[in-house]
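>>> I would like the atomic coordinates for the input below:
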Amino acid sequence: MSRFAVAGLQLALNNQNNLDELVHEVMLAKKRFPWLHMVVIGELALFGPSTEQAVTADHPVFEQLAECARENNVWLVPGSLFVADGRQVYNTTPVFDPQGQQVASYRKIFPFAPYEKGVTPGAECCVFDVPGVGRFGVSICYDMWFPEVSRTLAWMGAEVILHPTMTNTIDREVEISLARANALSNQVYFVDINVAGRLGNGRSVVCGPGGEVVHQAGEVREVIAVELDLAHVRRCRERGWHGLGQVLKSWRDCDVQFPAYQQGAHASPALQQLGELILPEQDS
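Here you go, the predicted structure:
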């Protein structure tokens, strides 16, 4: 099977425990579109953006999400939530299969520093397989600003990148451009689902492997039900989008050892001159 139906739920949420509302919305989406295979929700949609709401790995929310996936027979990517591991807190996206098994868990590599305080960066990229369909990768919000994340997911075989987001700032227009760039430079579907209401300004976007916009949402609640064609991804990678650039092949065949990756960002005198990563202060 190369066609796979995904619904992004752009929900108008408040800063509170939204679990019951999310479970209800998943049920409504599957009832309206019984052909759905997967549901994806925005970043920190479950409990909001405060680390005070962090849960532990044995919290009942994970079984409730598993039950939601099982009852609706969908793959469920329920946005993200803060998960405490000892003294560390990670912005974490779990993934559940239609049998209710948690098959993956991703910790956001690039917290939105210095604004996202008290959050420890993750250290590993995350992919998982949908049997008979293909390989999916997961990233979260600010990760999209760093091309290394999506490139690594493509290197790991991802054909679709699922990207829960919580953006409520004026750079959302730029992020839409980044979603398209991540899609085309890695020849993947890029499913960027924002929240709406008090927590986000919406404008979720699904992009195809040529950077084309499959659908862009407005700023209010919206159910974005689309059918992804992974055979289209494979053809683009083989022949180029509309017979044009074969990006991943060119990257594979390039023999340049880029110093930024060989030596690391810390070795750059130019980057060292940028100063400490802190909140901007008021100009005098």
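
>>> CA only for contacts and neighbour counts going forward, please
Will do.

>>> you'd agree His163 is up against Val191?
Yes: under the criterion of Cα atoms under 8 Å, His163 makes contact with Val191 at 5.7 Å.

>>> can you give me the helices in the stretch 151-284 of the chain?
Assigned by DSSP state H, counting those that start in this stretch, the stretch 151-284 of the chain shows helices spanning 172-186, 230-239, 247-253, 259-262, 269-272.

>>> and if you look at the stretch 1-150 of the chain?
Counting by DSSP H, counting those that start in this stretch, the helices of the stretch 1-150 of the chain are 19-32, 60-72, 147-155.

>>> Now mean neighbour count and distance to Arg235 too, for those, in a markdown table please.
Shown next, in a markdown table, are the helices of the stretch 1-150 of the chain (neighbours: other Cα atoms under 10 Å; distance: least, Cα to Cα, whole Å):
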| stretch | mean neighbour count | distance to Arg235 |
| --- | --- | --- |
| helix 19-32 | 16 | 30 |
| helix 60-72 | 19 | 31 |
| helix 147-155 | 19 | 15 |
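
>>> run this one through as well so I can compare:
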Amino acid sequence: MQPLDPQPAPAISVASIQMAPAIGEVAANVARSIELAEEAAARGARLVVLPELANTGYMFDSREEAYALAEPVPEGPSSRAWIALAERLGIYLVAGIAERWGDRLYNAALIAGPQGYIGTYRKLHLWGDENLYFEAGDLGLPVFHTELGRLGVAICYDGWFPEVYRLLALRGADLVAVPTNWVPMPGQTADGPAMAHALAIAGAHSNGLTVVCADRVGVERGQPFVGRSLIVGSQGWTAAGPASADREEILLAAVDLKTARRGRQLNAFNHVLRDRRCDVYDERLGAADAPAQR
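Coordinates of the predicted model:
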């Protein structure tokens, strides 16, 4: 049973960690993520978000390679290192990880806090060759209750589906952490607008959610990554970033989650969630409740 919701502090500092994992270099990737998270915590961050597949890298050659690099969550060495980090620093951490569950593989995120392991999110919408290696997520869209507020998670391509942000908001989320490995989209130029930014901004504004996107940088096995991590406030305005396109970077922003909930009331008449026409479309888009966390 989930505990009663604690009242969040008026403002917290959140951090997006933009880093450059190397394919297969799990120990080195985790060590680098710990260094960057320690720096973010030293600068006041209470929540730290790492990129998608931050421990393994992204461009697997085969399912066999992905399986060999994946780990059980929370029992594996990457999970244990990140959980110990969150406990030691007294922070909340969301970290993209390749999860092995029996003979199944998931593109997942570990959620940990000052008291240890909190839960796992598994990516619902697989992109490109991920379909060759991973199973689609089967844990739904859980919301994790923390002392900071209520936390949802989406991974990369999940953000292309407005249902993800809407359902997380309806389930009470205040903030959505987005570990991601954005790649250039068709028609996107190196110095032009990023489609991922538009989608994160729209999801934040339309649902009154703070959205913390942590991307990776670099080129891996010929695939370039966009970088340009972003933190979006609950009104849809950029709170920090975009980060650079080609180097590691830490973004920090102060967010007031209690005020953000009130900010869903746009004026005397309009509220971004209550104005939905549920006589015309299903209030929860036909979605079932999120499964209980294991």
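
>>> Now the TM-score, please.
Scored against TM-score structural alignment, normalised by the length of structure 1, the superposed chains reach a TM-score of 0.83; 255 aligned residues with a Cα RMSD of 2.3 Å.

>>> ok, back up a step: using TSV, please lay out the helices of the stretch 1-150 of structure 1 together with distance to Glu52 of structure 1.
Putting the helices of the stretch 1-150 of structure 1 into TSV (distance: least, Cα to Cα, whole Å) gives the following:
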stretch	distance to Glu52 of structure 1
helix 19-32	16
helix 60-72	16
helix 147-155	27
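
>>> in structure 2, which spans are strands?
Counting by DSSP state E, structure 2 has strands at residues 12-18, 47-49, 92-101, 104-113, 116-122, 143-145, 150-153, 175-179, 210-214, 219-220, 223-224, 230-232, 238-240, 249-255.

>>> Gln16 of structure 1 and Asp255 of structure 1: what is the separation?
Taking Cα to Cα, to the nearest Å as the measure, Gln16 of structure 1 and Asp255 of structure 1 are separated by 50 Å.

>>> And those two? Which one has more around it.
Gln16 (13 against 8; other Cα atoms under 10 Å).

>>> Quick one: residues contacting the more buried one.
Taking Cα atoms under 8 Å, 6 or more residues apart in numbering, we find Gln16 of structure 1 in contact with Leu46, Phe47, Gly48.

>>> Thr152 of structure 1 too?
Cys125.

>>> how many neighbours does the closest residue to Val130 of structure 1 other than its chain neighbours have?
Counting by Cα to Cα, 6 or more residues apart in numbering, Phe136 is the residue found nearest to Val130 of structure 1 once chain neighbours are left out, at 7.4 Å. Using other Cα under 10 Å, Phe136 of structure 1 has 21 other residues around it.

>>> With Cys213 of structure 2 instead?
Considering only other Cα under 10 Å, Cys213 of structure 2 is surrounded by 35 other residues.

>>> I'd assumed Arg228 was in contact with it.
No: applying Cα under 8 Å, one finds Cys213 of structure 2 not in contact with Arg228, separated by 9.1 Å.

>>> for the residue nearest the centre of structure 2, what are its contacts?
In structure 2, the residue lying closest to the centroid (Cα atoms, centre = their mean) is Val178, at 2.2 Å. Taking Cα under 8 Å, 6+ apart, we find Val178 of structure 2 in contact with Val49, Pro51, Val153, Ala154, Ile155, Cys156, Val211, Val212, Cys213, Ala214.

>>> what's the closest of those residues to Asn270 of structure 2?
Of all the contacts of Val178 of structure 2, Asn270 of structure 2 sits closest to Val211, with 21.8 Å by Cα to Cα.

>>> Check the gap between that closest one and Glu64 of structure 2 for me.
Counting by Cα to Cα - Val211 of structure 2 and Glu64 of structure 2 are separated by 34 Å.

>>> quick one, which of those two is more surrounded?
When neighbours are counted by other Cα under 10 Å, Val211 of structure 2 and Glu64 differ, and Val211 comes out ahead with 28 against 11.

>>> Now do the same for that one: its match in structure 1.
Correspondence of Val211 of structure 2 to structure 1, assessed by TM-score structural alignment: Phe190.

>>> Between the helices of the stretch 1-150 of structure 1, which one is closest to Pro121 of structure 1.
helix 147-155 (12.9 Å).

>>> and the closest residue to Ala173 of structure 2 other than its chain neighbours, what does it touch?
Excluding its sequence neighbours, the residue lying closest to Ala173 of structure 2 (Cα to Cα, 6+ apart) is Arg150, at 4.7 Å. Contacts for Arg150 of structure 2 (Cα under 8 Å, 6+ apart) come out as Val143, Phe144, Gly172, Ala173, Asp174, Leu175.

>>> With Glu135 of structure 2 instead?
Counting by Cα under 8 Å, 6+ apart, Glu135 of structure 2 touches Arg104, Leu105, Tyr106, Asn107.

>>> thought the second one was touching Arg122?
So the one you mean is Leu105 of structure 2. No: judged on Cα under 8 Å, Leu105 of structure 2 makes no contact with Arg122 at a distance of 9.7 Å.

>>> And these two? Which one has more around it.
Arg122 (26 against 22).

>>> Can you name the residues that contact the aligned partner of that one in structure 1?
Using TM-score structural alignment, the partner of Arg122 of structure 2 in structure 1 is Arg107. Counting by Cα under 8 Å, 6+ apart, Arg107 of structure 1 touches Tyr90, Asn91, Thr92, Thr93, Pro121, Gly122, Ala123, Glu124.

>>> In structure 2, what sits opposite Thr93 of structure 1 in the alignment?
Counting by TM-score structural alignment, the partner of Thr93 of structure 1 is Ala109.

>>> Count the neighbours of the closest residue to its match other than its chain neighbours for me.
Spatial nearest neighbour of Ala109 of structure 2, chain neighbours left out: Gly96 (4.3 Å); criterion: Cα to Cα, 6+ apart. Neighbours of Gly96 of structure 2 under the rule other Cα under 10 Å: 29.

>>> Between the helices of the stretch 1-150 of structure 1, which one is closest to Glu222 of structure 1.
When the helices of the stretch 1-150 of structure 1 are ranked by proximity to Glu222 of structure 1 (Cα to Cα), helix 19-32 comes first, at 10.5 Å.

>>> for Glu99 of structure 2, what are its contacts?
In this structure, Glu99 of structure 2 makes contact with Ala70, Glu71, Pro72, Val73, Leu105, Tyr106, Asn107, Ala108, judged by Cα under 8 Å, 6+ apart.

>>> I'd like these laid out as JSON lines, including distance to Ser244 of structure 2.
JSON lines is the format used below for the contacts of Glu99 of structure 2 (distance: Cα to Cα, whole Å):
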{"residue": "Ala70", "distance to Ser244 of structure 2": "29"}
{"residue": "Glu71", "distance to Ser244 of structure 2": "31"}
{"residue": "Pro72", "distance to Ser244 of structure 2": "33"}
{"residue": "Val73", "distance to Ser244 of structure 2": "31"}
{"residue": "Leu105", "distance to Ser244 of structure 2": "31"}
{"residue": "Tyr106", "distance to Ser244 of structure 2": "29"}
{"residue": "Asn107", "distance to Ser244 of structure 2": "25"}
{"residue": "Ala108", "distance to Ser244 of structure 2": "25"}
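
>>> Fine by me, thanks again.
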